[in-house]
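**Student:** After the sequence you'll find the predicted model.
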Amino acid sequence: MFGNVRQFGYQKNAGDLDFAWMNEYGAAYRIGGTLGEDILMVSDPKALQHMLHKSGYNYPKNVETTVGVRLVSGKGILWASGHTHQRQRKIMSPAFTAPQLKSFLPLFRRISGKMCQQWNEEYFSKSPAGQTIAVNTWLARVTLDVIGEAAFDFKFGALDDDENEVSEVYKNMFVDSVMHPTIWNTLFRSFWRHMPSALLEYVGYIPTREYTRFRKAMQVIGRVSKQLIDEKTKSYSDGDDTRKDAMSVLVRANISENPKTRISEEEMISQMAVLILAGHETTASTSTWFLWELAKHPEFQDKLREEVMAVRSQISARGDSELTIEDLDGMVYLPAAMKETLRFHPIVYHLGREAAKDDVIPLSKPVYGKSGEMISEIPVTAGQNIMISICAYNRLPDVWGNDANEWNPMRFVDASEEKQVKVGILANLMTFSAGIRGCIGWRFSVIEMQAIMFDLVENFKFALAEDKPDILRVPMGIMGPMVEGKMHEGVQLPLRVTPLN
């Protein structure tokens, strides 16, 4: 009845099953879906290149993924497919140009610097001794403040402990609504692909814990979004076209677009939920795992800190005090550690897809068929359910080497020029997806993470908490950290933090 689906939702660490089955069956294999359905599980580079690059719109999100995304972020760019996706992405692109994103660096530094100051005042003003800090909660507050100002020119005040309904509705949302799915919900979701699309519009009104949480979140986001959009539209109509936040750029681009290809108010409102979800939750979680790995690898942390101090000396030598994009681009160990963390801890570890039409998916490495023959390509029929395993691809020894199951940033420092099948947007990683559906805001996330990590490594030393808790990569739609034995306390990652100044 349930196939292997519920196993993924209840594994101890997200990805454990993916890694085990990939090692046993190869980078493409069949698992059981609910009610006897077959699901094709794929992490093969050539197959991913075919599905995401060469035939991107022929492999749209499957119904379960599409409805799930709509529940949590509305009908924005994460939900859209085909021509709707093309239209929304065209309107959103001006907000994510390289010059636009580079202009946000001072904002990133200001907010991360504020967090460093608050740590010194709250934890170390009376004693410079190390303190155990739940770094994930602070990083979530930083990234929410960043996305508020950069995307909407709106102050959430998360670092100031200001009460705001947006941060409240997102707090532990995935823990409450996605982690450990119930039997009834697993079965219910399996019927979505057989239900009329008009009926699926009402799924969010089911009065259960999961759907009530999603509905309330979208109601709050919708209300706040409409206020901001109305304000920015009026501002632009009054002649103010100088605002740099992403929402203002998006409003201007939409107004100047052909009326037939503009995005609707509902779609515009949904983009706010998308930006908060993608620019807040995922960046905070990746940054948390970054610090966790530095704490476990003190020798690399020291190497990284030496590089940070060297860059700081260069900045002082030129009579400046501000970090620039060029400074970040010139670093070696910081981007290497960031890429390795994105590889080792992909926050979104699965992508649901389906074949829109009959096709043949090529493989870079043959796998065994059911009858024992070697297969180098897989025929699929229209409607075939496919699960792309980002976490498994990011651990493929054929792509990343024999130490693929180890966190080793030096692989990006000593990277060879070996020819590989090109898949991912950044460093051939799948963490930001790939092809026409690749994350539109990946550069924003990269610059933000580098800026925050630069400040933290410059000012603090990170080590494992004294009681050395076991940290789990909990599967809850995203890969979140929890302390084993304290999962009832929600997402948390405590580290021992010591000031350096």
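**Tutor:** Perfect, thanks for sending it. Residues are numbered from 1 along each chain as shown.

**Student:** Please make it C-alpha for all contacts and neighbour counts, starting now.
**Tutor:** Fine.

**Student:** Show me what the strand or helix carrying R443 is packed up against.
**Tutor:** Per DSSP states H and E: R443 is located in helix 442-459. When contacts are defined as 3 or more CA pairs under 8 Å, 6 or more residues apart in numbering; DSSP states H and E, helix 442-459 sits against helix 98-102, helix 105-123, helix 282-296, helix 298-317, helix 333-344.

**Student:** need the helices for the stretch 151-300 of the chain, in chain order.
**Tutor:** 165-170, 173-177, 183-190, 197-200, 209-237, 246-255, 265-276, 282-296, 298-317 (DSSP state H, counting those that start in this stretch).

**Student:** if we compare those, which one ends up closest to L429?
**Tutor:** Proximity to L429 (CA to CA) singles out helix 282-296 among those, at 14.0 Å.

**Student:** Between helix 333-344 and that closest one, find me the angle.
**Tutor:** Relative orientation of helix 282-296 versus helix 333-344 (axes from the mean of the first three to the mean of the last three CA atoms, to 10 degrees): 110 degrees.

**Student:** what about versus this one:
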Amino acid sequence: MTLLSTLTLAIEAFLIYAVSWVVWRTLRQYVVQSCLDNIPGPPSVSLWKGNLGQIFDTNGWNFHLNLAKKYGQVAKVHGLFGDKQLYIYDPKAMHHIIVKDQDIYEETSLFIQSNLVIFGPGLLSTLGSHHKKQRKMLNPVFSIAHMRQMVPTFHKISNQLRDSLTQRCSDGPQEIDMLRWISRAALELIAQSGLGHSFDSLKKDELPHAYIVVMKKLQPTIFSMVIARNFLPWLVKIGTPSFRRWAISLSPWKKLREIRDMVDFMHETSLEIYNSKKRAIAEGDEAVLKQVGQGKDIMSILMRANLEASDEDKLPDEELLAQALSFMTHFTEPIPIYRTLTFAAVDTTSGALGRTLHLLSEHPEVQAKVREEIRTAKEKFGGDLPYDELVSLPYLDAVCRETLRLYPPISYLSRTTRKDTVLPLQDPIRGIDGSIISEIPIPSNTNVIVGLRASNTNPQLWGSDALEWKPERWLSPLPDALQEAHVPGIYSNLMTFLGGGRACIGFKFSQLEMKAVLSALMETFEISTSATEEIAWNMTAIATPTIKGPTSMMPQLPLTLALAK
């Protein structure tokens, strides 16, 4: 059988399967009654996309806000071809989804397959006991004891960033794309402390490493294909990896080929890093000490721990690599590339830092208080702050918490029920027929969208000012209603870092990065908004700033920096 005939058969099989799936889903949703029919929610605006175009709109902030305002903590929304889904941020329901019944409410097949394709078999793309085994190996490297050891590295990189920006501002205030600089710093922070490698000296005139350019381009490119990605779980079953790669090469879809090229580049870069680290460990302590991080980085510790682990706990090489690497297991041959830790650490941290700087530029009175607190603390210690002092600066901590509350880098997540279940509610809702609903029967294979930002800004818990950025709220006792709600987030009654068995394993690492960078920048600079450009934040998978305009999708954050007095 020729390659062309094989391709033809594969396409025919997929089309038959796709048409059958569409017919079955349409009949199921529009003809067969569902347990969710009585749940209020917005009308479907598209026969085939339902509300997904609104939910995943890059400018979808108002849709999500109005959804919460009009329908409250539980709403029915429509997916592909009328598929009925739930949008939820009721605290008790979230506890069952995220913690108590997390084995029933698994990551969607789309999420798992997308991350497996891009990131490899790491934390983002494994489930159940497989996922728990990987977390058991990773937990020690994110301990407080290890965080303390990272502080000098964090300060060194943050000070390099400060010094380069100081040179830019030596002749007066300058408008600078801060996203570019903090992305470079975030990559270098995870590179040195996580991978024991250096990508960037952070010098003024040095261009960002191509790796960071690719990473920043990858996320919006993937997000722009969000509807088409729903078919990914079936596409990856067609033929062999080499066949699928060949099919991509012939595809007229430019974005698909761009993703392939980005992954290829990251593979080449990361394979070189990994092999270098593997050789150093094999050669012994002297070789390790010559590397960046001197063997104290996350990857070195993880590799050594895996060598010493029992056969039961040991991770296969491909899984070990996938924690900081990934490989294109489905669209290409299975070759490892650095991704999971790197991608999660860089994009979310740079996004959170960028949002914080943007907010501080709009609130000079808050900025002045932060600067005074940092300067006073540094004068006391005669320089960079030790771990305990850095993490406990009350006003800086309040600024970080409030930013992560009101503007979490990820606004929502999806889960799929793997069997029929019943979801209890903390606050009963009124059904379309007028009945009071305190629990919802949910069929197997139902998607549930958890509103992370909606929970963080729920006025029933946070008060009437829940949508205002007010760092001072963290300097007083939080509302009783919030304390009594038992929101299942791992951090400060927030859903920003999730909770349960799939909570963000590096949330302490991320907070430490933010505070180290902010302590260096806010001591030195006065930051104000751009005089010429207005910033818009896009509601992509990870919130991203761009210059406001109908055609602008290039991530950037122009702010004006001046040396502080």
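**Tutor:** Nice, thanks for sending it over. A quick note: this is a predicted structure, and the numbers were derived from the prediction, not measured.

**Student:** buried stuff in stretch 264-283 of structure 1?
**Tutor:** Neighbour counts over stretch 264-283 of structure 1 (16 or more other CA atoms under 10 Å) mark 267-283 as buried.

**Student:** repeat for stretch 425-443 of structure 1
**Tutor:** Within stretch 425-443 of structure 1, the residues scored as buried using 16+ other CA under 10 Å are 425-426, 428-443.

**Student:** try stretch 74-81 of structure 2
**Tutor:** 74-81.

**Student:** residues in structure 1 matched by that stretch, start to end?
**Tutor:** Mapping stretch 74-81 of structure 2 onto structure 1 (TM-score structural alignment) gives residues 28-35.

**Student:** what sits up against that stretch?
**Tutor:** 1-5, 22, 38-44, 187, 190, 367 (CA atoms under 8 Å, 6 or more residues apart in numbering).

**Student:** give me that answer again for 6 Å
**Tutor:** Stretch 28-35 of structure 1 is contacted from outside by 1-5, 38-42, using CA atoms under 6 Å, 6 or more residues apart in numbering.

**Student:** Narrow those residues to those in strands?
**Tutor:** Of those, the ones assigned to strands by DSSP state E are 38-42.

**Student:** a markdown table please, covering those and showing distance to F214 of structure 1 and neighbour count.
**Tutor:** Converted to a markdown table, these look like this (distance: CA to CA, whole Å; neighbours: other CA atoms under 10 Å):
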| residue | distance to F214 of structure 1 | neighbour count |
| --- | --- | --- |
| D38 | 29 | 16 |
| I39 | 27 | 21 |
| L40 | 29 | 19 |
| M41 | 28 | 24 |
| V42 | 29 | 25 |
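
**Student:** Tell me which residues of the top strand by length along structure 1 come out buried.
**Tutor:** As assigned by DSSP E, the longest strand anywhere in structure 1 is strand 359-368. Within strand 359-368 of structure 1, the residues scored as buried using 16+ other CA under 10 Å are 359, 361-363, 365-367.

**Student:** which residues in structure 2 does it align to?
**Tutor:** Under the criterion TM-score structural alignment, strand 359-368 of structure 1 matches residues 421-430.

**Student:** and the matching stretch, how far from structure 1 on average?
**Tutor:** Following the fit onto structure 1, the mean deviation recorded for stretch 421-430 of structure 2 is 1.7 Å by mean CA distance after the TM-score superposition for structure 1.

**Student:** do stretch 62-69 of structure 2 as well
**Tutor:** Stretch 62-69 of structure 2 differs from its equivalent in structure 1 by a mean of 1.1 Å after superposition (mean CA distance after the TM-score superposition for structure 1).

**Student:** which position in structure 1 aligns with E523 of structure 2?
**Tutor:** Counting by TM-score structural alignment, E523 of structure 2 lines up with E458 in structure 1.

**Student:** Which neighbouring elements make contact with the longest strand of structure 1?
**Tutor:** For strand 359-368 of structure 1, the packing partners by 3 or more CA pairs under 6 Å, 6 or more residues apart in numbering; DSSP states H and E come out as helix 45-49, strand 374-380.

**Student:** Appreciated, that's everything.
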